[in-house]
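Asker: Following is a predicted model, sequence given first.
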Amino acid sequence: MKNPFRITTLRPDDPFCDRERELETLVRHGLNGASVTLFSPRRYGKTSLILRAQSRIAGQGGYIIYADLYRVMSVEDLAGRLAKAVYEGLNRHEPLLEKGKRMVMRFFQTYRPTFTPTPDGGVQLDVRPVAGLSGYDLLENLLAEVGRFSEECGRPVHIALDEFQDIVAIDKGRTEALLRGQMQTHRAAYLFAGSRRRILRAMFADDGRPFYNSSFSMELPPLPHDALTAYVRDRFADAGRRISEQSAARVSELVEQYPYYAQMLGYFLFDGPPSPDLEDVGRAFNLMLDNERYAYQGIIDGLTSVQQALLIGLAREPGAKPTSKAFLSANGLTAGGVQKAVNLLRNQDYVAETDKGLILVDPVFREWLLRFF
């Protein structure tokens, strides 16, 4: 029996755990032409939710465009990714090799689509910019074309920009201002999503920034415990297997309702005994920790000794005040370096301020730190 738990982005037709309220809100805003900023930690099901919402918008006649801006490197890179996303979205609606070509020729001139046959008999779509234009001109022209398309196409247009906060690394605000200057005139609904929440929030909450107060805000909470417990049981049942409510609830508790880890723990658990008990859940959790160790070691290796000590200290003492004498002494830190380390770890979304104080965002990473340090 195929494992029913997926550790990659969920497809729109895959079983989904809860998020119905968030899904309905995103679809409603999208069809109404209203923009949304979506915050969540890494691997929290954000992209799966976006694709599911866009699938529903498309089902109601809308055009959908999805662009992943993770680690975007330059304004030329940004313009090229947006252009490819536009053409891929239009191609899904009406193939560009057929009737859709007329629509492209009418609205879009800055980039041209190219098609390359693939070994499996399909066609790979790419884009090529017109000659003689700089990166900023390419981006500005493309956005103007998107604006005209959204104005004249006669349908809702929904554009999702995933990991949107990464545009801040391109320059000192020129790209941000250019995007806002164009997008505010569009009839499209934009979904600005990101997992580096502090940076993304600042883009929309700082009154000195171009995107200040320009969208609705939505932050994904942990999955509801009862819904996640039922989801785990349902996936086992769909595959003709049984898991007790107690064992399924333990899955939810161990990962603290974190969507990615719930799928991964379920994956390892499903590959074990046919009717897993609590001990089996614990063994599967250990397998998951072992599987993730390379990613966690990569995080640690990329930090300074002060940042490492701060993370380990917060893993041992969630909610601690890092500048307190007791915390500094217990972790071999000094007040001078801690605040800088806190700011960097916040910007990377490794730690976050909550009503319980400063904590690690990733509960499984926290457990790994406790076990190995």
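Answerer: Perfect, I can see it now.
Asker: alpha carbons only for contacts and neighbour counts from here, please
Answerer: OK.
Asker: Assign a three-state SS to residue 214, would you?
Answerer: Following DSSP: H, G, I helix; E, B strand; the rest coil, the label given to residue 214 is coil.
Asker: That one touches residue 204, doesn't it?
Answerer: Yes - judged on Cα atoms under 8 Å, residue 214 makes contact with residue 204 at a distance of 6.9 Å.
Asker: can you give me the helices in the stretch 151-300 of the chain?
Answerer: 174-183, 197-205, 225-238, 245-255, 259-270, 278-301 (DSSP state H, counting those that start in this stretch).
Asker: how distant is the first one from the center of its chain?
Answerer: Here helix 174-183 is found 22 Å from its chain centre; the criterion is Cα atoms, centre = their mean, to the nearest Å.
Asker: next one: the second one
Answerer: Taking Cα atoms, centre = their mean, the mean C-alpha location of helix 197-205 is offset from the chain mean by 15 Å.
Asker: got it, and the fifth one?
Answerer: When C-alpha coordinates are averaged (Cα atoms, centre = their mean), helix 259-270 and its chain have centres 18 Å apart.
Asker: cool, the fourth one as well?
Answerer: For helix 245-255, the distance between its averaged C-alpha position and the chain's averaged C-alpha position is 25 Å (Cα atoms, centre = their mean).
Asker: who has more neighbours, residue 214 and residue 204?
Answerer: residue 204 (20 against 16; other Cα atoms under 10 Å).
Asker: mind listing what that one touches?
Answerer: When contacts are counted by Cα atoms under 8 Å, 6 or more residues apart in numbering, residue 204 touches 210, 211, 212, 213, 214, 215.
Asker: Residue 193 versus that one, what's the distance?
Answerer: 12 Å (Cα to Cα, to the nearest Å).
Asker: hang on, the earlier thing: of all the helices of the stretch 151-300 of the chain, which gets the most neighbours per residue?
Answerer: helix 259-270 (a mean of 23; mean count of other Cα atoms under 10 Å).
Asker: second one coming, line it up with the first:
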Amino acid sequence: MKSPFEFGKVIESNSFIDRTDEIEHLKVNFQSGINTILISPRRWGKSSLVQKAGKIIESENPKIKVCKIDLFGITSQKVFAERLIRSVLMKSSSKFEEWLNIGKQFLQNIIPVFSIGVDPNSDFTIKFDWQSAEKNIEDILNLPENIGKKKDIKFVICIDEFQNIGNYPDSIAFQEQLRSVWQTHQNTSYCLYGSKRHLITDLFKNQSMPFYRFGDIIFLKKIDKKHWMHFIPASFKETGKEIDAGLTEEIVDLMQNHPHYIQLLAHHVWLNTGRKVTRVIVDSSMKEIMDYYDMVYSREIEGFSNHQISYLKAIAAKEEHLSSKETILKYGINTPGNLTRTKQALEKKDILDFFDKTPQFVDPAFELWFKQKFPA
């Protein structure tokens, strides 16, 4: 029997929970040609949300083409450009011959080389000489806009892990180039998001950065608890199993309304349940997850300084006045100056998030593990 709970991938099935307001917001932006920046901590479902909204808008309006590009592992402008061309061409037409014709018409200064295998959707690649392409980069960046004008269609270019452009050579110059071209587009809009909230936020809210005020910034919130309280019992019931409201709430609370980890824990509970969920099953399922991640988390904190561990202990203990003399002395955090460096280091390591300036663990399972290993 298939588990009703999904995690660790883009969710497209019935496991996609709520987000009706956010979907409507994205749909309006996509239809209106408004650039969108989606911000939240990692694994809150940004990619699934964009995928869902994109599919709905394409089904409702065939003249809107939603392209998705993932910058994970892409470390250069050259590969970025190749992925952009490939995604736009494949959305512009289903015919390889038309891809070639469009390439010849709009990329004639670059002379790209196209290759195709048995399955065009997976075996279609584009290569070109970067020295030549770099001199004509605006031809590449204007490709969706030019195709859109010619075919009377609109493109929405959705770019995941967009913060990775900050690691490219001459990153600021490249960002300035992107901004200067993209802000002129009328038939193309952009939806930019990524898993490093603090880096994405800096790209778009820092006045010194090229993408400052580039578009509509949406801060994704946690899914309301009431939706999980309905979804989890209903999913158990549909598969011939049962869980009561109290244990459902315990799963949600343990994982702090975090979509990925709620589905993870619910999946383990479901696997371990024959007919009806008991507290013993929830506890043993939680222990399975802690045991599984023990080595991963242990390796993750190997390089942490004593000050960083002490600061995390204070966060885990829900200390409210982290910079007070009492807290600093109690946990051996040292000085306020050191505290600032510690916060920055833990945010950079993606351990803590300072949403609304309140420090929170990015990973609720890590927080539970940390409390076990390092009691205050």
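Answerer: That came through, no problem. All of these numbers come straight from a predicted model, not from anything done at the bench.
Asker: can you give me the strands in the stretch 101-250 of structure 2?
Answerer: With DSSP state E, counting those that start in this stretch, the ranges of strands along the stretch 101-250 of structure 2 come out as 113-115, 125-127, 154-160, 188-193, 216-219.
Asker: What is the burial count for residue 315 of structure 2?
Answerer: Residue 315 of structure 2: 20 neighbours (other Cα under 10 Å).
Asker: Also the one 4 residues further on?
Answerer: Neighbouring residues of residue 319 of structure 2 were enumerated by other Cα under 10 Å; the total is 13.
Asker: Not counting sequence-adjacent ones, nearest residue to it?
Answerer: residue 327 (7.6 Å; Cα to Cα, 6 or more residues apart in numbering).
Asker: What does the one you found correspond to in structure 1?
Answerer: The alignment partner of residue 327 of structure 2 in structure 1, by TM-score structural alignment, is residue 327.
Asker: what about that match, helix or strand, and which?
Answerer: helix 325-330 (DSSP states H and E).
Asker: List the contacts of that helix.
Answerer: 313, 320, 321, 322, 333, 334, 335.
Asker: Indicate which one of the helices of the stretch 151-300 of structure 1 is closest to residue 81 of structure 1.
Answerer: Distance to residue 81 of structure 1, taken as Cα to Cα, is lowest for helix 174-183 among the helices of the stretch 151-300 of structure 1, at 13.9 Å.
Asker: average gap between that closest one and structure 2?
Answerer: Compared with structure 2 after fitting, helix 174-183 of structure 1 has a mean deviation of 0.9 Å; criterion: mean Cα distance after the TM-score superposition for structure 1.
Asker: angle of that helix against strand 189-194?
Answerer: Relative orientation of helix 174-183 of structure 1 versus strand 189-194 (axes from the mean of the first three to the mean of the last three Cα atoms, to 10 degrees): 160 degrees.
Asker: Where in structure 2 does helix 174-183 of structure 1 align, residue-wise?
Answerer: Going by TM-score structural alignment, helix 174-183 of structure 1 sits over residues 173-182 in structure 2.
Asker: neighbouring contacts of the matching stretch?
Answerer: For stretch 173-182 of structure 2, using Cα under 8 Å, 6+ apart, the contacting residues are 77, 138, 141, 142, 165, 189, 210, 211, 214.
Asker: got it, and stretch 351-371 of structure 1?
Answerer: Outside stretch 351-371 of structure 1, the residues touching it (Cα under 8 Å, 6+ apart) are 41, 255-256, 258, 261, 289, 293, 296, 311-312, 314-316, 318-321, 342, 345-346, 349-350.
Asker: which residues does residue 58 of structure 1 contact?
Answerer: By Cα under 8 Å, 6+ apart, the neighbours of residue 58 of structure 1 are residue 64.
Asker: got it, and residue 207 of structure 1?
Answerer: residue 213.
Asker: before we move on, what about residue 95 of structure 1?
Answerer: residue 101.
Asker: mind checking the SS state of it?
Answerer: Going by three-state DSSP: residue 95 of structure 1 is coil.
Asker: Which residue of structure 1 sits opposite residue 307 of structure 2 in the alignment?
Answerer: By TM-score structural alignment, residue 307 of structure 2 lines up with residue 306.
Asker: tally of neighbours for its match?
Answerer: 17.
Asker: The contacts of helix 325-330 of structure 1 into JSON lines, with extra columns for neighbour count?
Answerer: Formatted as JSON lines, the contacts of helix 325-330 of structure 1 follow (neighbours: other Cα atoms under 10 Å):
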{"residue": "313", "neighbour count": "22"}
{"residue": "320", "neighbour count": "17"}
{"residue": "321", "neighbour count": "15"}
{"residue": "322", "neighbour count": "23"}
{"residue": "333", "neighbour count": "20"}
{"residue": "334", "neighbour count": "16"}
{"residue": "335", "neighbour count": "13"}
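Asker: Need the max-distance pair from the residues you listed.
Answerer: 320 and 334 (15.0 Å).
Asker: Relative to residue 358 of structure 1, how far out is residue 253 of structure 1?
Answerer: Counting by Cα to Cα, the gap from residue 253 of structure 1 to residue 358 of structure 1 is 21 Å.
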